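# Okay, here's the prediction I keep looking at, along with the sequence it came from:
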Amino acid sequence: MIASNPWELYYSFFSSSKAQSYLYRCYERAGIEQAESKSYQNCYPFIYFIEHGKKYYDLASISPAEIQPVLLFYGMIQLIKACVLTTDPDYPENSSVLAHGLTTRKRKKKCYEFLHDEVKVQRNGLFNHFSYQLFHVKHTEGEKFKMLSLLQYIPELQNRLQEIQQKQQLLQVIQDQHDWHIPSCILTTLHMNTERFLTYINQGSSSSFQLKNETKSHIVLSTSSILTPFSSQPFIWSSDNTYYISRSRPEESFYGALNEPMIHYSILYNLSMLCRYETEWWSDIFHSYTTNDLPFILSFLQTTQRKIPEWFGRYLLSLT
């Protein structure tokens, strides 16, 4: 469960000596040359990225929702930069990684709705850089992500989605130590038998799952690995410390390509662009209530400002 103060996860890094030794261990484990000198070089930027990110999030928590997207987007960027420094000691090596890495439509349609908007991946920029550095995922230039499709993969928004879709995209999975109890109805929605489903799970996971048991209500898989919020694919971590799995078939989902930080980054990028450059539409949405957009935007902003700091805090601590 999300801590009352997720920033406590970062407190151990607010010491130059501890930050330096932490980065040294990261670099040495990765076989990076000049690990010691680079850890000294990066310990203060690492601390400042975290500290700067926290200030953005703190300010967002007391700001009107209308300006939160900008604060949360740049706060998330700072935390991403801190994480990238653990694997890429030369960041930013060139100016190509400084761009956001996504783009959106420059001119909005007259009947524009956020849920039906999309962002497009650019060749260079932070999005592709952190996707590869942290998760070994390479996105294709021109790849498009629709907002509604992205929101469907955030567990905390499932009840909100059900209000307009009359169904939930995710199924809750019960975790019991190393056993994972998955509702058997997943086989019907994915049009798979048990054997094919097991292959599907293992293709998208860094862990190895075995079939332990199968009943009318659940498929029970077991693994000797310890799954974490950042290494749980294809299961998706929720802030109440439960896990979910998508009902979509592999070719219809972001299976193996997107994890939650990439999803939050993409949505926040789009919202921050609207907030900055589509002032008339952005202001109108908070007063006219004519679309389904506002409930989703508010729910997402509430979720991301609590969840992302804990997600990255846990990620950094997992590297120790």
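Yep, it's here. The structure displayed is predicted, hence computed values, not measured ones.

# drop to CA atoms for contacts and neighbour counts, all remaining ones
Noted.

# Heading C-terminal from whatever helix or strand residue 160 lives in, find the next helix or strand.
Assigned by DSSP states H and E, residue 160 belongs to helix 158-165. Using DSSP H and E, the helix or strand that follows helix 158-165 in sequence is strand 170-176.

# Show me which positions of that next one end up buried.
Neighbour counts using 16 or more other Cα atoms under 10 Å place 170-175 of strand 170-176 among the buried residues.

# do stretch 309-320 as well
Under 16+ other Cα under 10 Å, the buried positions of stretch 309-320 are 309-316.

# and which of those is nearest to residue 146?
Closest approach to residue 146 among the buried residues of stretch 309-320 (Cα to Cα): residue 311, at 22.9 Å.

# hang on, that closest one in a strand?
No. Residue 311 is assigned helix when assessed by DSSP: H, G, I helix; E, B strand; the rest coil, not a strand.

# That one and residue 173, how far apart?
The spacing between residue 311 and residue 173, counted by Cα to Cα, to the nearest Å, is 19 Å.

# Now do the helices in the stretch 151-300 of the chain.
158-165, 185-190, 194-203, 260-277, 279-288, 293-318 (DSSP state H, counting those that start in this stretch).

# out of the ones you listed, which comes closest to residue 75?
The nearest among the helices of the stretch 151-300 of the chain, by Cα to Cα, is helix 293-318 at 9.1 Å.

# Take this one as well and set it beside the first:
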Amino acid sequence: MLEGCESRRAEGGLVRAPRVSYRLNDAATLLTEPGALAVFGFGGSAAGIDDPRWSHVPLEALDAPTPCELWLVDGPVQHGHHEALRWSAGGGWLFAALELDERDHGGPAGAARVAYAQLRDFIRSRDEQQVLRIWNYQGAINQGDGDTERYKLFCDGRAEGCGDWFAHGYPAATAIGHHGEPHLLQVYLLASTHAGTAVENPRQVSAWRYPRQYGRTSPGFARAMRLPAQDALAISGTAAVVGHASAHEGDLAAQLEEILVNLEALLASAGMPAGFDTQAPLKAYVRHPADAPRVRELLRQRLPGVPVLLLQGDVCRSELLVELDGWRYA
């Protein structure tokens, strides 16, 4: 049960991190829970619900039954719409989301530019102005050659839409390709009244310093974000990248092992103990559904008891077969 809001304030007056979990309850029931900030359903089985806190994520789940993802905060939650944008807020936290049809905005770059400009303007009108974590789901993410690859066009548009929004530091983020409506761009975020602490991985070049071979515009994200009360780490999409190069092309098991090494490096950089536990929900984005059983088994061996949601999703580099993101609580 949730305790009173005052009992959940961390030292220094900072509010406790949202509690993220996977639940097999139906979404409508989860939305009635005290402090429900957001609920997510996955793939074709996700039912439509008319509530700004509800999101249908266009990634097919590779496990059955498929749970929903629930974010809980301490305190009452308000929610509503602002033009095309959905939002909810409570306990010092803000969820904001929107879905755009790229055809209405001239393609992937235009849709990303509009999405980020709308989110930027909305956040600047709020008390919860510290963006800590962003998720991006784009159709056909690897389609196109060179600078015309759709993910690279997304990065161009995102930077234009952001302007100077993240001049003082990037949030953690994920960008994954979906197999739903091909023109759909979905973006959602978590923001707070207090700043977090960005975390980089010493094994990897920071994403915004990638060389020109990865596009005109480097991806803008931190590898992870320590939340304001230092009680949780929001982990960005993490793949088999060492330095700035993809590793172990064509070798699923080796890529997954490299990801786990990168995750441990992130925990160390964040000053957190090694390892993951039953309260650390992760997502595994798997390019080829036929690889799901092997990914599932490898993760059960290496991360026993850790809740992992397997989803079909394309990593932003076509040679990479799997990516992980998620949460680690202190």
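Received, thanks. Remember, predicted model here, so these are calculated numbers, not experimental data.

# Could you get me the TM-score between them?
The TM-score (TM-score structural alignment, normalised by the length of the first structure) is 0.28; 158 aligned residues with a Cα RMSD of 6.7 Å.

# Out of the helices of the stretch 151-300 of the first structure, the one nearest residue 129 of the first structure is which?
With Cα to Cα as the measure, helix 260-277 is the member of the helices of the stretch 151-300 of the first structure nearest residue 129 of the first structure (11.1 Å).

# Going by neighbour count, which residues in the closest one are buried?
In terms of neighbour count (16+ other Cα under 10 Å), helix 260-277 of the first structure has its buried residues at 260-275.

# now swap in stretch 151-167 of the second structure and tell me
Buried residues in stretch 151-167 of the second structure, counted by 16+ other Cα under 10 Å: 151-162, 165.

# Over to stretch 78-85 of the second structure?
79, 85.

# likewise stretch 212-222 of the first structure?
Buried residues in stretch 212-222 of the first structure (16+ other Cα under 10 Å): 218-222.

# From those, which land in strands?
Taking DSSP state E, the ones among these that sit in strands are 218-222.

# Same list (those) but as JSON lines, adding distance to residue 104 of the first structure.
Formatted as JSON lines, those follow (distance: Cα to Cα, whole Å):
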{"residue": "218", "distance to residue 104 of the first structure": "41"}
{"residue": "219", "distance to residue 104 of the first structure": "41"}
{"residue": "220", "distance to residue 104 of the first structure": "42"}
{"residue": "221", "distance to residue 104 of the first structure": "40"}
{"residue": "222", "distance to residue 104 of the first structure": "42"}
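
# for the residues you listed, which one is nearest residue 21 of the first structure?
The closest of those to residue 21 of the first structure turns out to be residue 222 (Cα to Cα; 35.8 Å).

# Please tell me how far the closest one sits from residue 174 of the first structure.
12 Å.

# can you list residues touching both of those two?
residue 180 (Cα atoms under 8 Å, 6 or more residues apart in numbering).

# Between the two ends of stretch 282-296 of the second structure, what distance do you get?
Stretch 282-296 of the second structure has an end-to-end distance of 12 Å (criterion: Cα to Cα).

# Just send the helices of the stretch 151-300 of the first structure back as a markdown table, with distance to residue 104 of the first structure too.
Conversion of the helices of the stretch 151-300 of the first structure to a markdown table gives the following (distance: least, Cα to Cα, whole Å):
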| stretch | distance to residue 104 of the first structure |
| --- | --- |
| helix 158-165 | 23 |
| helix 185-190 | 31 |
| helix 194-203 | 31 |
| helix 260-277 | 7 |
| helix 279-288 | 15 |
| helix 293-318 | 17 |
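
# Okay, strands next: where are they in the stretch 51-200 of the first structure?
102-104, 118-121, 144-146, 170-176, 179-183 (DSSP state E, counting those that start in this stretch).
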